[in-house]
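# requesting a structural model of the entry that follows:
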Amino acid sequence: MDTIILSDWLAARLERGTTEPMYRQVLRLVQQAILTGQLAPGTKLPSSRTLAEDLDIARNTVLRVYDQLTAEGYVLSTTGSGTYVADTRPDTAAVRARPVARAGNAGTDASATPAVAPAAPAHAHLSARGRQLIARAGVAPKQWGAFMPGVPDVTEFPSRTWSRLQARLWKQANPELLTYAPGGGYRPLRRALSDYLRVARSVKCTPDQIIITTGIHQSMDLAVRLLTDVGDRAWVEEPCYWGARSVLQSAGLVLAPVPVDSEGLNPRGRALKEPPRLALVTPSHQYPLGMVMSLARRRTLLEYARQHDVWIVEDDYDSEFRYGSRPVASLQGLDEAGRVIYVGSLGKTLYPGLRIGYMVAPEHLVETFRTGVAELYREGQLMHQAVLAEFIMDGHLTSHVRRMRALYGERRQILIDAIAARFGDSLPVMGDEAGLHLVLGLPGTADDRAITNAAFDAGVIVRPLSAYYSDEEVARRGLLLGYACVPHERIGPAFDTLAGVIEKQMEEGGVRAA
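Okay, here's the model as predicted:
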């Protein structure tokens, strides 16, 4: 392509009167011509004056384009000689070099590879752990509505109180609140949380032991990275929260599912003979089934961890919401050997988008975790942490939890009554004593995944219980129904829709309720 054709080529493609500036259009088109070979290496570009006249645009626009092309390496400019297209073609020797043989392509002749490879399935580009993560992902396309589990009613959040506290802090314009968060987070928040956790959860800690994170996932990830190596074994409850399972597997840990019964985690036989490096438990409210780990099991687990150098990550995700009895004390409060890493979040208590969580590290690991969180994640959000500290210290958190516990308790009862009215005792209700969801049991031959998909199409969100199991052979069938984010008047109609789906799916599958 010579310079005269370049002018004509550009003129035919420029769009006058559009929102894209002329400079951006000319730059984009010339770059395209160079990258596609329509302007070959060594081609001399017209002078800025000539190109400006041919295109009827300002010369300064062309000069700006040429300067940018030179800065990005598309052209070479020589004073007194002109502007030429640079040779930006890939190094042929490097492109055709024989790659190191990898599993599945040993002996492949790289020179025979076609210029354009055929489109591969999306999963083919992923690592082995990436494929595993995506294949078992539990994230839902919708995060709000009946009966989405684990979601609080964010419409009840005291936003005016929060806004007032936030406005006051912004007026102070403290530069220290706009930078990174050293030392494990905003100290007044760590002090407020330590006071709250000691009273509400019987956690033994000082402000220095608290590390602020973006939530339970990050807390788990930090603990795994600092305390385990790839290939280490980790106990997880069977069933367990899919997000925790994903965090541990993505870090290269080998998961060893341990069954739970009415008293919580119940390791037996081979599991006890092969101590893990780490155990992840939800002792105060097992997720998703809802049982509480008995005191005997707690003491046994703590002693086993002490004897076999096992780290315990205690996920205390929504234990403030217990109905009919006081919240159960934390496992960490019984730990005398410094083996428990306690993790929690304000997402279920306040609102998920807050993205502020915390971990309580054993005293001998405090500096390690402080360094780790700063090195890996470069924490910030100090302004939000400062607002939250004020919110807690002024008593708003305690009063909000008390109010929401009563509200969620009412919604829980409405849902239980709706289940009983439709199914009587034929379908059991499990895990309703605490938290933001309950489990509706289904017959063992029912397909809870198919029911979940059909319910979604009908406008109702539930999760299949079987998806929380690692072993499909032992998986129980059921549905997780969240009630916290559903207004009182919507619970009955939404459950009627779900019940219709359940009955239709069970009828088509030849399944009868017990």
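
# from here on, just use CA atoms for contacts and neighbour counts.
Fine.

# mind listing what residue 53 touches?
Applying CA atoms under 8 Å, 6 or more residues apart in numbering, we find residue 53 in contact with residue 59.

# name the element it belongs to?
helix 48-55 (DSSP states H and E).

# what do you get for residue 296?
If you go by DSSP H and E, residue 296 is part of helix 295-308.

# which helices and strands sit right next to that helix?
When contacts are defined as 3 or more CA pairs under 8 Å, 6 or more residues apart in numbering; DSSP states H and E, helix 295-308 sits against none of the other helices and strands.

# number of residues surrounding residue 78?
As a burial measure, residue 78 scores 8 neighbours (other CA atoms under 10 Å).

# can you check residue 166 too?
By other CA under 10 Å, the residues close to residue 166 number 18.

# go on, residue 277?
Residue 277: 21 surrounding residues under other CA under 10 Å.

# for it, give me its contacts.
Counting by CA under 8 Å, 6+ apart, residue 277 touches 228, 232, 233, 234, 309, 310, 311.

# just give the nearest non-adjacent residue to it, would you?
Excluding the flanking residues, the one nearest residue 277 by CA to CA, 6 or more residues apart in numbering is residue 310, at 5.0 Å.

# show the contacting residues for that neighbour.
275, 276, 277, 278, 279, 304, 339.

# where's the third one relative to residue 253, distance?
Remark: distance between residue 277 and residue 253 (CA to CA, to the nearest Å) = 9 Å.

# give me the common contacts of the two.
Common contact partners of residue 277 and residue 253 (CA under 8 Å, 6+ apart): 228, 232, 233, 234.

# any of these buried? List them.
Neighbour-count burial (16 or more other CA atoms under 10 Å) applied to the shared contacts of residue 277 and residue 253 gives 228, 233, 234.

# here's the other one to compare against:
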Amino acid sequence: MRTLYADHISERLQLMQEGTLQQRLLKCLQAAILEGVFPPESRLPATRDMARELGVSRNTVIFVYESLTSQGYVTARTGSGTWIAATLPESCLQSGETLTAVTANANPLSRLSKRGASLIGHATASPHQWGAFVPGAPDVTAFPHKLFSQIQARLNRQPSVDRLIYSSDGGCPDLRQALAGYLRIARSVKADADQILITEGIHQAVDLVSRVLCDRGDWVWIEEPGYWGTRNLLRINDLKIHPVPVDDQGLVVDLPAGTPTPRMIFVTPSHQYPLGVHLSPERRLQLLALAKRHNSWIVEDDYDSEFRFSGQPYPSLQGLKADAPVIYMGTFSKTLYPALRIGYMVVPKALIAPLRVAASELYRGGHLLVQRALAEFIEEGHYAAHIRRVRLLYQQRRRFLCKLIRQYLGDRFLASCDHDAGLHLVIRLPRGSDDVAIAALALRRGVKVRPLSQYYMQLQHERGLLLGYACVNEKQALRAFGILKSCLTDSGISLC
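Next comes the predicted model:
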């Protein structure tokens, strides 16, 4: 295997012309690690062996290995050699420059398209989806897996043919019917089962409406700051993105003259992501009026509205007025578990037929057996019971984390506009703080947070950290918070 490593690097080196030997060797190894050619926790050849097989000096290889170590790509184990890191720092994973450059030079015939390069270059999806303090991660261990498995096993014994073929009617009819009833009561959504389209999550839903309802070059509004996943999907579909600021009442609807007219407006009105504010009643009415005036579609992402821990829940924007130009989106990724890959859309009746056809053409619907099991899970009251249980659990964990922040950092670090809801909270950092560097430092020490600045499109001075609490028990939270506190002080931030 070690010889294969050297062979792979040797091939890449021959196709790279720019830079010194050290720079080219470093780029080749970085790209091989990022692409997974050299798997995590695998051992690199010894510096002497690598130098001999590449025909370079050992000092050159030592320099490159030391650079990789300092950047977090590899770890050096005394007496055991150099090993690829089990998890790479997010700063490495988010940098598309090295990967794109090396890939292009290594094989000119397989260069990425401009669209592909843009997608890779703007990718911000984290490989870290569990543990303290991953934002938005539910406690997947709290789900009643045994009960759900029993429902699935019974339904799978003699499945009907219509659950084993492609779906072309928007998903399992039983699940659409169950959702219509649930959403009508829980979220004041006005829709029947025929208006519901089952998707594989919010990303697929955003991709679908962007392709079907927008032309290349159309303007779309998104929240600033806002969810990077939506932003990247809109970009890859060649839409022009206008970031609209968010204040303590949500999306700022009254914009100055010259603001481009939107074809679509993407909002998270019940719990803005990532700041946590809700769209005020006055703004909701203004937004609906604006959309009707400009013949725009509002896309309402209701990603975690079930988790409100105090006060009255905010009803959906979709149900506020009859015939509202709103496409309502939801997901089971936060309420159940992300790997389930089931979401849904509630669309105006005029759109359901073309969207069903487009979804069938683009994605080929399936997973009907799982969808039928989920329908029964909802119909028998298990879903509502599960929501009640985890709501109390997450409330307790949120309060514990807030207590730690107030005790060890001070009230000024808690965002004043953040409401008592959701699966994460935001720690505000002083102006001039480098939240990206702090997040990278925390990751190297085993704590996973996300920098607030990465959720903005435009340059601004807001700095902070997103901390998820849902999947972290109090013992884990206490330990992880101590590490995060040391990262803040080591970064020169004055605490209380």
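
# after superposition, what is the TM-score?
These two chains, once laid on top of each other, score a TM-score of 0.77 by TM-score structural alignment, normalised by the length of the second structure; 393 aligned residues with a CA RMSD of 1.9 Å.

# whereabouts in the second structure does the very next helix or strand once past the helix holding residue 53 of the first structure align?
Once the chain leaves helix 48-55 of the first structure, the next helix or strand it forms, by DSSP H and E, is helix 59-71. Aligned by TM-score structural alignment, helix 59-71 of the first structure corresponds to no residues of the second structure.

# so what's the residue count around residue 316 of the first structure?
22.

# do the same with residue 29 of the first structure
Neighbour count of residue 29 of the first structure, defined by other CA under 10 Å: 15.

# is it in a helix, a strand, or coil?
On the three-state scheme (DSSP: H, G, I helix; E, B strand; the rest coil), residue 29 of the first structure is labelled helix.

# what about the residue nearest to it when sequence neighbours are not counted, distance to residue 52 of the first structure?
In this structure, residue 29 of the first structure finds its nearest non-sequential neighbour in residue 10, 7.1 Å apart by CA to CA, 6+ apart. For residue 10 of the first structure, the distance to residue 52 of the first structure equals 11 Å [CA to CA].

# over to residue 491 of the first structure?
Distance, residue 491 of the first structure to residue 52 of the first structure, using CA to CA: 68 Å.

# and the residue nearest the centre of the first structure, which helix or strand is it part of?
Centroid check for the first structure by CA atoms, centre = their mean gives residue 217 as the closest residue, at 6.7 Å. In this assignment (DSSP H and E), residue 217 of the first structure forms part of helix 216-227.

# what range in the second structure matches the following helix or strand past that helix?
Where DSSP H and E defines the elements, the next helix or strand beyond helix 216-227 of the first structure is strand 233-238. Mapping strand 233-238 of the first structure onto the second structure (TM-score structural alignment) gives residues 219-224.

# counterpart of the residue nearest to residue 277 of the first structure over in the second structure?
Per TM-score structural alignment, residue 310 of the first structure is aligned with residue 296.

# so how many other residues sit close to residue 433 of the first structure?
For residue 433 of the first structure, the count of nearby residues is 19 (other CA under 10 Å).

# and residue 283 of the second structure, what pairs with it in the first structure?
Using TM-score structural alignment, the equivalent of residue 283 of the second structure in the first structure is residue 297.

# which residues touch that match?
By CA under 8 Å, 6+ apart, the contact set of residue 297 of the first structure is 263, 264, 265, 266.

# three-state assignment of the closest residue in space to the last one that isn't next to it in sequence?
Leaving out its chain neighbours, the residue that sits closest to residue 266 of the first structure by CA to CA, 6+ apart is residue 260, at 5.4 Å. Secondary structure for residue 260 of the first structure, judged by three-state DSSP, is strand.

# correct me, but residue 260 of the first structure touches residue 282?
No. The criterion here is CA atoms under 8 Å, and residue 260 of the first structure misses it with residue 282 at 10.7 Å.

# circling back to that earlier point, kindly present the buried ones among the shared contacts of residue 277 and residue 253 of the first structure as JSON lines, with separate columns for distance to residue 160 of the first structure.
Below are these laid out as JSON lines (distance: CA to CA, whole Å):
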{"residue": "228", "distance to residue 160 of the first structure": "43"}
{"residue": "233", "distance to residue 160 of the first structure": "47"}
{"residue": "234", "distance to residue 160 of the first structure": "44"}
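
# how many residues are close by the alignment partner in the first structure of residue 150 of the second structure?
Using TM-score structural alignment, the partner of residue 150 of the second structure in the first structure is residue 164. A count of nearby residues for residue 164 of the first structure, using other CA under 10 Å, gives 11.

# mean deviation of the host helix or strand of residue 164 of the first structure from the second structure?
Following DSSP H and E, the helix or strand that holds residue 164 of the first structure is helix 159-172. Comparison of helix 159-172 of the first structure with the second structure after fitting gives an average deviation of 0.9 Å (mean CA distance after the TM-score superposition for the first structure).
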